[in-house]
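Novice: from the sequence below, what's the structure:
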Amino acid sequence: MMTMADFSDQLFGFQDNVFDNSDGRLEFIGNNFDTLWPGDGKPGLWMNSISRMGAIYILIVREEEVLIQERKKNGNDGMLRERYEDIELVIPPVFDKCTRVLDAREQIVARDLYWEAVCQVSKRGLKGNEEMLKTCIEKNPFVGEPHVVLSQIYLSKGRFGEAEKEAEKGLRLMLEWGNPWDKRTSWEGWIAWTRVLLIKAKERSWPRNSWGFLSLGLVK
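Specialist: You can find the predicted model right below:
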């Protein structure tokens, strides 16, 4: 579980380039030691790897539960010190409590759709972004940032009910992780921005000029 937390905290697109993680399975087979830091800042392709770790971890948890129950049934309900059974094996909430594995290819498609949606706006505006983000979420429903970006798009179009739902989903997922998937800004920054979106969605209002947009914040 600690490795899962470390990967989610530390990895982004830079490590994909270093280890040639083009298939999204993160098997550390590459040796690109001349990769330039920090790269383009894309979200990393680490989620397939740790979703597989989570699936193994949940099996360990269940095996321990069965073992403890069997010993209690046999009248030996004392804890074996060498097994550390007094330590609770906490199940992380991510990947539906570690019950699902994210397909490596789906992960790549989702990441690339997200990246196009957020990085090509200056070239072609918001045309097609809603559908790209919806498909991204369908392919990878385990991260919050696509929901947050989609919420902002809905707010800009006055679709406040949909914006509220997406902001709530994004906020819940990001709070579950405790780290950002899109590491171009901090987790705290993502949380603060999402809360702004949620407040504006509940208020059924959104700025209609640039100065109003720049003035958005949690200070009233």
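
Novice: when you work out contacts or count neighbours from here on, use the C-alpha atoms and nothing else.
Specialist: OK.

Novice: in the chain, where's the longest helix?
Specialist: Ranked by residue count under DSSP state H, the longest helix found in the chain is helix 47-73.

Novice: would you mark the buried spots in that one?
Specialist: By 16 or more other C-alpha atoms under 10 Å, the buried positions in helix 47-73 come out as 47-55, 57-58, 68.

Novice: what do you get for stretch 97-113?
Specialist: 98-99, 101-108, 110-111, 113.

Novice: what is the nearest of these to residue 155?
Specialist: Checking the buried residues of stretch 97-113 against residue 155 with C-alpha to C-alpha, the nearest one is residue 113 at 20.5 Å.

Novice: and that closest one, what element?
Specialist: Residue 113 is located in helix 104-119, with elements delineated by DSSP states H and E.

Novice: please give the structure of this sequence too, so both can be compared:
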Amino acid sequence: MKFSIISILAALLSISSSVATETETQQEVILENEIESTNESICNSTNRECHSSIPFPVMPQKIKAMLLDNHNLLDPQGEEMLSKLQQMEATAAFAHARSTFFEHLKGTFQILSAWNQPTNIKRAGMIHTGYSGDLFQFFLFDSNKEQDRESLRSLIGKEAEELVYYFGTIHRGDLCQFSQAVGRQVAFPKCDVENITVAHRGLNEVEVSPQLAAQILMVTIADYLDQMVDTNGWRDHHQHEEGGNKLYPGNGRPALGFYWFSSVCKAIKPFLEVVPSVFDSCETVITVENEEIARDAYWKVTMDEADLEIDTQIELLQQTVELNPFVGEPHLLLSQIHYRQGQYYDAAIQAQAALKKFYTLASCWDKRRSFAHWVGYARIMLLRSNRKMEGLDSSWPVVDPEDEKYVNYNDLKLTNLHHFVQEMKEREVEGV
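Specialist: This is a model prediction of the structure:
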């Protein structure tokens, strides 16, 4: 019997497809069993039955270090460097964009550390505008004095100081079409593959390699991510002799920036020693139009909640999630809405999604609350939603609701916060 090549190939493809489908099904069953097994061990440890559970993503060690201010885990000399920086009165006295100058410098360092950037880059982030900048008129160290430069070298090291020097003295606009990307003239900026000559304050001009340009712009992305509020202290007030035209601090609405964060990150990716996991490892770019629609939809819910139907709130928040997939806050608002409606599975799914995005970005988008607070709230929502799904009487691990010594005068069942933290840790699952 003769078979055509086509019929043989078709048969092979059919077998392959069948095997693949069977393998995928087996993997799904294994995954379900693993989750059930994990949940069972959690519930058995507290002598209760577990019906269903959405596991916690494991908190990355560097995120935990950020939340606990354990800076030696981010850099072996982290505590020492930040302590010396904090002792400079100017870092506390100067009100920056949304916090003190010190808090901003620390935040930029933390973000770059969580993004696993090399030592010179994360340390440069710690004091990136120490010599001022092309858009920032204030400085801590005088770039024109060798004594000041040596002082900074002794604080953060020679390579990091050199990066801070270039960051604070050159015109960044010509690096990888940066000005055009921010100014919305170029959607997908490109980097020169050869050295370029750029303007320099003090030296007239200098040569910058594509690698140095990438390092400067990586620090720039983290710098702006840490401070992105619509009304910015130094930009909208301090640098205007007449005081600007916006009342500070404004309402806290997020500024627009992810469009150029993501596009510049993609442009510099080939020249980075370490590519961060943000923006799908610097591969996904969102448009400024989508970012603005997403931001405004989110903001409408936060500002007009009392006047909006629940379905409208959900629709607007889902739109935010679709158009700006990098931020966790809209997921957390959705989690709260679902929880109030008794939809605990959906609430848990959204809280889990929020946590994943917070951990990846290593910063919050809505700066009205701190990054640590957003992470903490998302973990609480995930825990409470899980406990509700499991049919427990309380969404909190209360001590003993039957023991009057652990029930206060307002009939509130007392909760040991150490137990609360331990239960969240027990619910963490690798690879979620």
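
Novice: drop the TM-score for these two in here.
Specialist: Here the TM-score for the pair of chains, by TM-score structural alignment, normalised by the length of the first structure, is 0.72; 177 aligned residues with a C-alpha RMSD of 2.8 Å.

Novice: follow-up on the earlier one: other SSEs contacting the longest helix of the first structure?
Specialist: Other elements packing on helix 47-73 of the first structure under the criterion 3 or more C-alpha pairs under 8 Å, 6 or more residues apart in numbering; DSSP states H and E are helix 2-10, helix 94-98, helix 104-119.

Novice: tell me the angle of that helix relative to helix 2-10?
Specialist: On the basis of axes from the mean of the first three to the mean of the last three C-alpha atoms, to 10 degrees, helix 47-73 of the first structure is oriented at 150 degrees to helix 2-10.

Novice: helix 47-73 of the first structure to helix 104-119, inter-axis angle?
Specialist: Using the same axes, to 10 degrees: helix 47-73 of the first structure against helix 104-119 is 130 degrees.

Novice: quick one: the strands in the second structure, in order.
Specialist: Taking DSSP state E, the strands of the second structure run over residues 56-57, 196-200, 204-208, 428-429.

Novice: let's have the ones you listed in JSON lines, adding mean neighbour count.
Specialist: Below are the strands of the second structure laid out as JSON lines (neighbours: other C-alpha atoms under 10 Å):
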{"stretch": "strand 56-57", "mean neighbour count": "22"}
{"stretch": "strand 196-200", "mean neighbour count": "15"}
{"stretch": "strand 204-208", "mean neighbour count": "14"}
{"stretch": "strand 428-429", "mean neighbour count": "18"}
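
Novice: make CSV out of these and add distance to residue 371 of the second structure.
Specialist: Compiled in CSV, the strands of the second structure are given as follows (distance: least, C-alpha to C-alpha, whole Å):
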stretch, distance to residue 371 of the second structure
strand 56-57, 17
strand 196-200, 35
strand 204-208, 34
strand 428-429, 20
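
Novice: out of the ones you listed, nearest to residue 156 of the second structure?
Specialist: Closest approach to residue 156 of the second structure among the strands of the second structure (C-alpha to C-alpha): strand 204-208, 21.6 Å.

Novice: ok, how many other residues are close to the aligned partner of residue 152 of the first structure in the second structure?
Specialist: Residue 152 of the first structure maps onto residue 336 in the second structure, with residues paired by TM-score structural alignment. Residue 336 of the second structure has 21 neighbours, counted by other C-alpha atoms under 10 Å.

Novice: for the corresponding residue of the second structure for residue 192 of the first structure, list the residues it contacts.
Specialist: Matched by TM-score structural alignment, residue 192 of the first structure corresponds to residue 376 in the second structure. Contacts for residue 376 of the second structure (C-alpha atoms under 8 Å, 6 or more residues apart in numbering) come out as none.

Novice: just give me the residue right at the centre of the first structure.
Specialist: Centroid-nearest residue in the first structure: residue 143, 2.8 Å away (criterion: C-alpha atoms, centre = their mean).

Novice: which residues are in contact with that residue?
Specialist: Residue 143 of the first structure is in contact with 170, 173-174, 181, counting by C-alpha under 8 Å, 6+ apart.

Novice: do the same with residue 177 of the first structure
Specialist: By C-alpha under 8 Å, 6+ apart, residue 177 of the first structure lies in contact with 8, 94.

Novice: and it, what pairs with it in the second structure?
Specialist: Residue 177 of the first structure maps onto residue 361 in the second structure, by TM-score structural alignment.

Novice: ok, now residue 99 of the first structure?
Specialist: Checking with TM-score structural alignment, residue 99 of the first structure has residue 283 as its match.

Novice: just residue 109 of the first structure next, same as before
Specialist: In the second structure, residue 109 of the first structure lands on residue 293 (TM-score structural alignment).

Novice: now for the aligned residue in the second structure for residue 123 of the first structure, how many residues are close by?
Specialist: Aligned by TM-score structural alignment, residue 123 of the first structure pairs with residue 307 of the second structure. By other C-alpha under 10 Å, the residues close to residue 307 of the second structure number 10.

Novice: out of the strands of the second structure, nearest to residue 235 of the second structure?
Specialist: Ranking the strands of the second structure by proximity to residue 235 of the second structure (C-alpha to C-alpha) places strand 196-200 first, at 21.5 Å.

Novice: what range in the first structure matches the closest one?
Specialist: With TM-score structural alignment applied, strand 196-200 of the second structure matches no range in the first structure.

Novice: hmm, back to that, measure the match of residue 109 of the first structure to residue 352 of the second structure for me?
Specialist: 24 Å (C-alpha to C-alpha, to the nearest Å).

Novice: isn't residue 279 of the second structure right up against residue 285?
Specialist: Yes: Residue 279 of the second structure is within contact range of residue 285, at 7.2 Å (criterion: C-alpha atoms under 8 Å).

Novice: all set, thanks.
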